[in-house]
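Colleague: give me a model of this one.
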Amino acid sequence: MRWRRQTWQATVPEHHDLLASLPDAIDRATVAKRAACAADGEAEAVQTFVTAMVWGYGPGRVRRLPYRPGADGEPASRADVSRGSAPCTS
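Modeller: Just a heads-up that it's a prediction; the model follows:
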């Protein structure tokens, strides 16, 4: 799926570097590769979340979700993601 990098960078500027590193077209494999590292820590979990949202959600909606540090119900702080036996190769 092609996505609008500049729109995302303007909407969630705190993830500018991550968004700059993503390919022009995002697919399931791109998200899966990022997810392999999600359980390694909070930063990796947030990067996985943002990558998945780029793949299938709008930037305005992501800005309103409580995933940022200190937000109530923040999923990244729990690191409830399992990568199984897949190696982390971000």
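
Colleague: C-alpha only now, for contacts and for neighbours.
Modeller: Fine.

Colleague: so residue 34: helix, strand or coil?
Modeller: helix (DSSP: H, G, I helix; E, B strand; the rest coil).

Colleague: which neighbouring elements make contact with the lengthiest helix in the chain?
Modeller: Criterion DSSP state H: the longest helix present in the chain is helix 42-56. If you count contacts as 3 or more C-alpha pairs under 8 Å, 6 or more residues apart in numbering; DSSP states H and E, helix 42-56 packs onto helix 28-35, helix 59-64.

Colleague: by contact count, what packs against the longest one?
Modeller: Counting contacts by 3+ C-alpha pairs under 8 Å, 6+ apart, helix 28-35 is packed against helix 42-56.

Colleague: the helix it packs on versus helix 28-35: what angle between them?
Modeller: 170 degrees (axes from the mean of the first three to the mean of the last three C-alpha atoms, to 10 degrees).

Colleague: could you also give me the structure for this second sequence? I'd like to compare it with the first:
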Amino acid sequence: MFTLILIIIVGLTKYSVPINILVGIILPVVFILIWTLFMAPHSMDRVSLPYRILIEILIFGSCCYLICLNLASKWGTIYIIVVMANAILSHIGDAIYDQV
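Modeller: Below you'll find the predicted structure:
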């Protein structure tokens, strides 16, 4: 949720009219659809681990890029470190849970 809020804020405040609608509204909606269709734990079409990692890199990497480009690279670095730690712990937890 925090990633989507960041994308919306950066998209709507840092770009001019045609681009702000694309980045601030359409991009988060596309990311929500991708997440709900292919990444959610109870999704019927949940993709395998390598594809989930690829989708996470796409979503969180684009948010980090927008933060670094429009706000400050320091905040983008902090964001990506927190996201990477969360993703690693999440995938480790999924692997442990699948074994039980």
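
Colleague: drop the TM-score for these two in here.
Modeller: With the length set by TM-score structural alignment, normalised by the length of the first structure, the two chains reach a TM-score of 0.34; 49 aligned residues with a C-alpha RMSD of 3.4 Å.

Colleague: please identify the deepest-packed of the helices and strands packed on helix 42-56 of the first structure.
Modeller: The highest mean neighbour count among these, using mean count of other C-alpha atoms under 10 Å, belongs to helix 28-35: a mean of 17.

Colleague: and residue 50 of the second structure, what element?
Modeller: helix 49-70 (DSSP states H and E).

Colleague: please point out which parts of that helix sit buried.
Modeller: Using 16 or more other C-alpha atoms under 10 Å as the test for burial, helix 49-70 of the second structure gives 52-53, 55-57, 59-61, 63-64, 66-68.

Colleague: number of nearby residues for the closest residue to residue 70 of the second structure other than its chain neighbours?
Modeller: For residue 70 of the second structure, ignoring the flanking residues on the chain, the nearest one in space by C-alpha to C-alpha, 6 or more residues apart in numbering is residue 14 at 6.7 Å. Using other C-alpha atoms under 10 Å, residue 14 of the second structure is surrounded by 16 other residues.

Colleague: with residue 27 of the second structure instead?
Modeller: If we define neighbours as other C-alpha under 10 Å, then residue 27 of the second structure has 19 of them.

Colleague: so how far is residue 62 of the second structure from it?
Modeller: Distance, residue 27 of the second structure to residue 62 of the second structure, using C-alpha to C-alpha, to the nearest Å: 10 Å.
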